[in-house]
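In: coordinates for the following, if possible.
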Amino acid sequence: MKKILTLFAVVGLIVFSSCEGPEGPPGAPGEPGPLAEVFQVKGVNFTSDNNYNPIIPLDPAIFASDMVLVYRQDGTDAGAPVWKMTPELYYLPDGTLDFGYNSNFTARDVSIYMDGNDLGSVLSAFRLNQTFRIVIIPGYLSGTAKSVNKTDFSDYKSVIAKYGIDESKIKELKVK
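Out: Model prediction:
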């Protein structure tokens, strides 16, 4: 009886381990899915008229699985823009919050807003004519939690490099 069981085990092992063969024909070519995109919006103003909360409409729609990153241009370095990721906070000398930029999004727009105690007193250099970049990364590109944790999303250049974004294809948007 032991010999028969051993024979079945060996035959089963050979049969299952040799299930390799030529691959079937390739499937029909398809369109690649959406890639990570960057949108830029210039001339963003934070005023009491818009409740310090300009809305930027987006097309195409953002899916629930997408990652949306918002960066504000904070000057230039050797002619290249310097980008800071939101939330971006500024503090008073005593350590209390002076003001900050934050963002959230829906399926059709991104809201970039200022937080603070007296936003009307924030220097106009921080409130008027701001430039933002909105990076949308489809959920399937962000991969596993391990790969997301290895990405420094606060570094705009790292994000652009990781997701192969062509900065010459940045789309311009208007504030609502």
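In: CA only for contacts and neighbour counts going forward, please
Out: Fine.
In: run through the helices of the protein in chain order.
Out: 2-17, 124-127, 139-142, 145-149, 156-162 (DSSP state H).
In: now render these as CSV, adding mean neighbour count and distance to residue 47.
Out: Formatted as CSV, these follow (neighbours: other Cα atoms under 10 Å; distance: least, Cα to Cα, whole Å):
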stretch, mean neighbour count, distance to residue 47
helix 2-17, 10, 69
helix 124-127, 14, 7
helix 139-142, 16, 34
helix 145-149, 10, 35
helix 156-162, 15, 27
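In: here is a second sequence; please produce its structure as well for comparison:
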Amino acid sequence: MRHILSFITVFALLFTSCTGPQGPPGFDGLQGPPGFDGETFIGSAFEIVIDFNADNNFEFFEPYGFEVFPSDVTLVYIEWDLDNGESIWRLLPQTVYFDNGSVLVYNFDFTQQDVRFFLDGTANFNTLDPVWTQSQAFRVVVLPADNVDGIDITDYNAVSNANNLETFDIR
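Out: Have a look, this model is predicted:
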């Protein structure tokens, strides 16, 4: 029995240590879409303060001021509250429910040229307290879609840290 195990062991070592001739090379992979050679893209961002009123139909359009590609993603955050002087940012849309049953929604949409901020919902915008319509601060972040994968986009700090957003143009 010992001789059989020794024979199998020696045979296994010889069998695994032998190599044969190298086979033909494989085919090259498919060419991917053109990218930015040697460039690292860092997201673009700006901060804007808006007054919503009947004169602007409770909406506001803001051109980016920089190039936005078709594959880019625009995220908008509203300054929702302050905690010891530090801003708390929330991803839009955000909904406010009033005691009278009406609803106010802060929302946005975007194109490659601009971003639109607007109020929506069942509330009478003309009778809202100015705290809901005046001096509303927003942060707009434009990122390549690849940079959003795996990030909790509802957490402004996570998006900011992952995309090296350190400064904002104030508009």
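In: can you give me the TM-score here?
Out: The TM-score (TM-score structural alignment, normalised by the length of structure 2) is 0.74; 142 aligned residues with a Cα RMSD of 2.3 Å.
In: a markdown table please, covering the helices of structure 1 and showing distance to residue 52 of structure 1.
Out: A markdown table is the format used below for the helices of structure 1 (distance: least, Cα to Cα, whole Å):
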| stretch | distance to residue 52 of structure 1 |
| --- | --- |
| helix 2-17 | 65 |
| helix 124-127 | 8 |
| helix 139-142 | 30 |
| helix 145-149 | 31 |
| helix 156-162 | 24 |
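In: which among these is found nearest to residue 34 of structure 1?
Out: Smallest distance to residue 34 of structure 1 across the helices of structure 1 (Cα to Cα): 9.4 Å, for helix 139-142.
In: need the contact partners of the closest one.
Out: With contact meaning Cα atoms under 8 Å, 6 or more residues apart in numbering, helix 139-142 of structure 1 is reached by 35, 36, 65, 66, 67, 148, 163.
In: same check, this time on stretch 80-94 of structure 2
Out: With contact meaning Cα under 8 Å, 6+ apart, stretch 80-94 of structure 2 is reached by 75-79, 105-108, 153-156.
In: against structure 1, where does it fall?
Out: Aligning stretch 80-94 of structure 2 against structure 1 (TM-score structural alignment) gives residues 74-88.
In: gap between the two ends of the matching stretch?
Out: Taking Cα to Cα, to the nearest Å, stretch 74-88 of structure 1 runs 11 Å from one end to the other.
In: quick check: the gap between the corresponding residue of structure 2 for residue 60 of structure 1 and residue 154 of structure 2.
Out: Matched by TM-score structural alignment, residue 60 of structure 1 corresponds to residue 66 in structure 2. Distance, residue 66 of structure 2 to residue 154 of structure 2, by Cα to Cα: 24 Å.
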